[in-house]
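Q: Okay, sequence plus prediction incoming.
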Amino acid sequence: MTNGNRIITIANQKGGVGKTTTAINLATALAAIGETVLIIDLDPQGNASTGLGIDRRDRELSSYDLLMGTHSVEQTVLPTAVPNLSIVPSTMDLLGLEMEISQEADRVFRLKRSLSAAMPYTYIIVDCPPSFNLLTMNAMAAAQSVLVPLQCEFFALEGLSQLLETVNQVRQTVNPALDIQGIVLTMFDSRNNLAQQVVNDVRTYLGDKVYHTLIPRNVRVSEAPSYGKPAILYDLKCAGSQAYLQLASEVIQRERRRKAA
């Protein structure tokens, strides 16, 4: 663990599973219950930054500068409209990063090194791109655990087994301490029999690694990023926001059990 911070990487190599939505709203929910939280946006698309209202013109420094080693977290971090929640934003510069550092011996450990300084955050949430590349490797090398958003759809288990294999490879090569924090099932539609079947299959396959909380399909959650707000700020009472608050409570309960073990 890095100076008391708990670093959780949110990853899935499949796009459109609610990864960034989960990063934003889990971080907001943790901040709302008194944790100090930092999001590191490692996706070149920068959706986590946009979804928290960070204008592209304000991103003079970004996670690219962090990974290049030219600036520290303190220099790249920006406040958000959510009390206790800050972000290191992303820019399209990240697209060229892999080529720029691919020959460097420490290329996988750039983020870990940047986060090694003591910082005033209890949780650091890293939002990864929807692919397994050097950015995702940096996130997994720096983290203690991986949280996997999984869409309730037919191909979910197929993609999940690939991701679990990836985590296993990272554990064997660069980060023996890496663990699966949990699997969160997203975009659940209770009217859809297939969605319920996916839930049952994933729970059978992974048991208590799967969170009890189901994140429902929710129009308000989908609308929120266009207003530069987490769903929890946009509409606290909607089903999606309530689910993310419940998820944050589960994450903290798991962390308490882990510390007590």
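A: Nice, I can see it.
Q: can we go C-alpha only for contacts and neighbour counts from here?
A: Noted.
Q: how about whichever helix in the chain runs longest: buried residues?
A: Using DSSP state H, we find that the single longest helix of the chain is helix 239-260. Neighbour-count burial for helix 239-260 flags 239-251 (criterion: 16 or more other C-alpha atoms under 10 Å).
Q: With stretch 91-102 instead?
A: For stretch 91-102, burial by neighbour count (16+ other C-alpha under 10 Å) applies to 91, 94, 97, 101.
Q: Could you work out the end-to-end span of that stretch for me?
A: 19 Å (C-alpha to C-alpha, to the nearest Å).
Q: Give me the residues contacting that stretch.
A: If you take C-alpha atoms under 8 Å, 6 or more residues apart in numbering as the criterion, stretch 91-102 is touched by 42-46, 56, 59, 62-64, 68, 107, 134-135.
Q: how about the strands of this protein, start to end?
A: 6-10, 37-41, 78-79, 85-88, 123-127, 145-151, 179-188, 210-216 (DSSP state E).
Q: quick one, which of those strands is packed in tightest?
A: Among those, strand 37-41 has the highest mean neighbour count (mean count of other C-alpha atoms under 10 Å), at a mean of 27.
Q: contacting residues around that strand?
A: Residues from elsewhere that reach strand 37-41 (C-alpha under 8 Å, 6+ apart): 23-24, 27, 30-31, 48-49, 63, 84-90, 121-128.
Q: Spatially central residue for the chain, please.
A: residue 10 (2.9 Å; C-alpha atoms, centre = their mean).
Q: alright, now check it against this:
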Amino acid sequence: MGKTIAITNQKGGVGKTTTSINLAASLAVLEYKTLIVDADPQANATSGIGFDPKNITTSIYECIIDDIDPANVILHTETPNLDLLPAHIDLVGAEIEIINLPNREKKMRKALEKVKNNYDFIIIDCSPSLGLITVNALAASDSVIIPVQCEYFALEGLGKLLNTIKIVQGRLNPELDIEGILLTMFDSRLNLSKQVIEEVKTHFQQMVFDTIINRNTRLGEAPSFGSSIIMYDATSTGAVNYLNLAREILQKNNMTTINTADKLIDVADDE
């Protein structure tokens, strides 16, 4: 059975969708069957991986509301081993529609259980809020990655998010772990970026990933071409960063192999 990881932070602009797409693509390139679940009504993960949300007729919304089997909705991407369970704008109404339903917090878990055995990893891109759909994502997940940008007010709202995770652990999903806090948008030219890293590591210590995602022009360009960074420019800093993150997660979960390490070194050497 695959591992489900939610990527969440109610603070916008922290690299949440970027991380969802590029971590998933990196795991796929390393030959781990991976599914991206777009659980954000903005559908940025859907468009960022090459699909126009306006052309999506069935999505995670129908899986949650109408109990449609995700296997009938999942799309194959240009990247081998990488699939997408897309979103569209109707998802914004899902929170209202499920509010009075029994087991409303477990609708996404029920849907994903139908396909979980088909994947090594399921990566859920959450919306920048702590609403019912995000709670559903947390209830459906084995662990959480929290992206934190290396900028002013980096820790703003983290306390509220961690409290929400504790509530979900206590009431809905006692097995939910924090996979790690991921520092993003690091700029080595700025003292502020270095100060944020020091502050976050002081507060959260072993919870912080060793991998840091650098601010990178190519990483910002890739979504406009409907592509992950590994497919857009495999030699870029962003590609190497996310391959390193994938490898770190594999090592943490005792899933890494010699071949995985070799592939990472090959890409890093190209840069």
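A: That came through fine. From a predicted model like this one, the values you see are computed outputs, not experimental measurements.
Q: if we can go back for a sec, taking the contacts of stretch 91-102 of structure 1 one by one, which sit in helices?
A: Among these, the residues falling in helices (DSSP H) are 63-64, 68, 134-135.
Q: Residue 23 of structure 1 maps to what in structure 2?
A: Using TM-score structural alignment as the criterion, residue 23 of structure 1 maps onto residue 20 of structure 2.
Q: Not counting sequence-adjacent ones, nearest residue to its match?
A: Spatial nearest neighbour of residue 20 of structure 2, chain neighbours left out: residue 125 (5.6 Å); criterion: C-alpha to C-alpha, 6 or more residues apart in numbering.
Q: Can you give me the neighbour number for the counterpart of residue 107 of structure 1 in structure 2?
A: Aligned by TM-score structural alignment, residue 107 of structure 1 pairs with residue 104 of structure 2. For residue 104 of structure 2, the neighbour count with other C-alpha atoms under 10 Å is 18.
Q: list the contacts for residue 104 of structure 2?
A: By C-alpha under 8 Å, 6+ apart, the contact set of residue 104 of structure 2 is 98, 136.
Q: What distance do you get for it to residue 112 of structure 2?
A: Counting by C-alpha to C-alpha, the gap from residue 104 of structure 2 to residue 112 of structure 2 is 14 Å.
Q: same check, this time on residue 168 of structure 2
A: Going from residue 168 of structure 2 to residue 112 of structure 2 by C-alpha to C-alpha gives 18 Å.
Q: Who has more neighbours out of the two?
A: Shown here are residue 168 of structure 2 and residue 112; by other C-alpha under 10 Å, residue 112 has more neighbours (23 against 19).
Q: who's in contact with the more buried one?
A: With C-alpha under 8 Å, 6+ apart, residue 112 of structure 2 has these contacts: 70, 140.
Q: repeat for residue 26 of structure 2
A: By C-alpha under 8 Å, 6+ apart, the residues touching residue 26 of structure 2 are 230, 239, 242-243, 246.
Q: that older thread, just the closest of the buried residues of helix 239-260 of structure 1 to residue 177 of structure 1, please.
A: Within the buried residues of helix 239-260 of structure 1, proximity to residue 177 of structure 1 (C-alpha to C-alpha) peaks at residue 251, which comes in at 18.0 Å.
Q: can you tell me what part of structure 1 stretch 80-93 of structure 2 aligns to?
A: Per TM-score structural alignment, the counterpart of stretch 80-93 of structure 2 in structure 1 is residues 83-96.
Q: how far does that stretch sit from the chain's center?
A: Relative to its parent chain, stretch 83-96 of structure 1 has a centroid offset of 12 Å by C-alpha atoms, centre = their mean, to the nearest Å.
Q: same question, stretch 185-203 of structure 1
A: Using C-alpha atoms, centre = their mean, the offset of stretch 185-203 of structure 1 from its chain centre is 22 Å.
Q: hang on, the earlier thing: kindly write the ChimeraX command that selects the buried subset of the contacts of stretch 91-102 of structure 1.
A: Selecting only the buried entries of the contacts of stretch 91-102 of structure 1 in ChimeraX, with 16+ other C-alpha under 10 Å as the criterion:
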select :42,43,44,45,46,59,62,63,64,68,107,134,135
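Q: Next, give me the two most distant ones among the contacts of stretch 91-102 of structure 1.
A: Going by C-alpha to C-alpha, the pair spanning the contacts of stretch 91-102 of structure 1 furthest: 56 and 107, at 26.3 Å.
Q: How about residues contacting the longest helix of structure 1?
A: 22, 25-26, 29-30, 181, 211, 213-218, 220-221, 231-232, 235-236.
Q: Quick one: residues contacting residue 85 of structure 1.
A: With C-alpha under 8 Å, 6+ apart, residue 85 of structure 1 has these contacts: 27-28, 31, 36-39, 79.
Q: switch to 7 Å and redo it
A: By C-alpha atoms under 7 Å, 6 or more residues apart in numbering, residue 85 of structure 1 lies in contact with 28, 31, 36-38, 79.
Q: ok, residue 89 of structure 1 - how many residues close by?
A: Using other C-alpha under 10 Å, residue 89 of structure 1 has 30 neighbouring residues.
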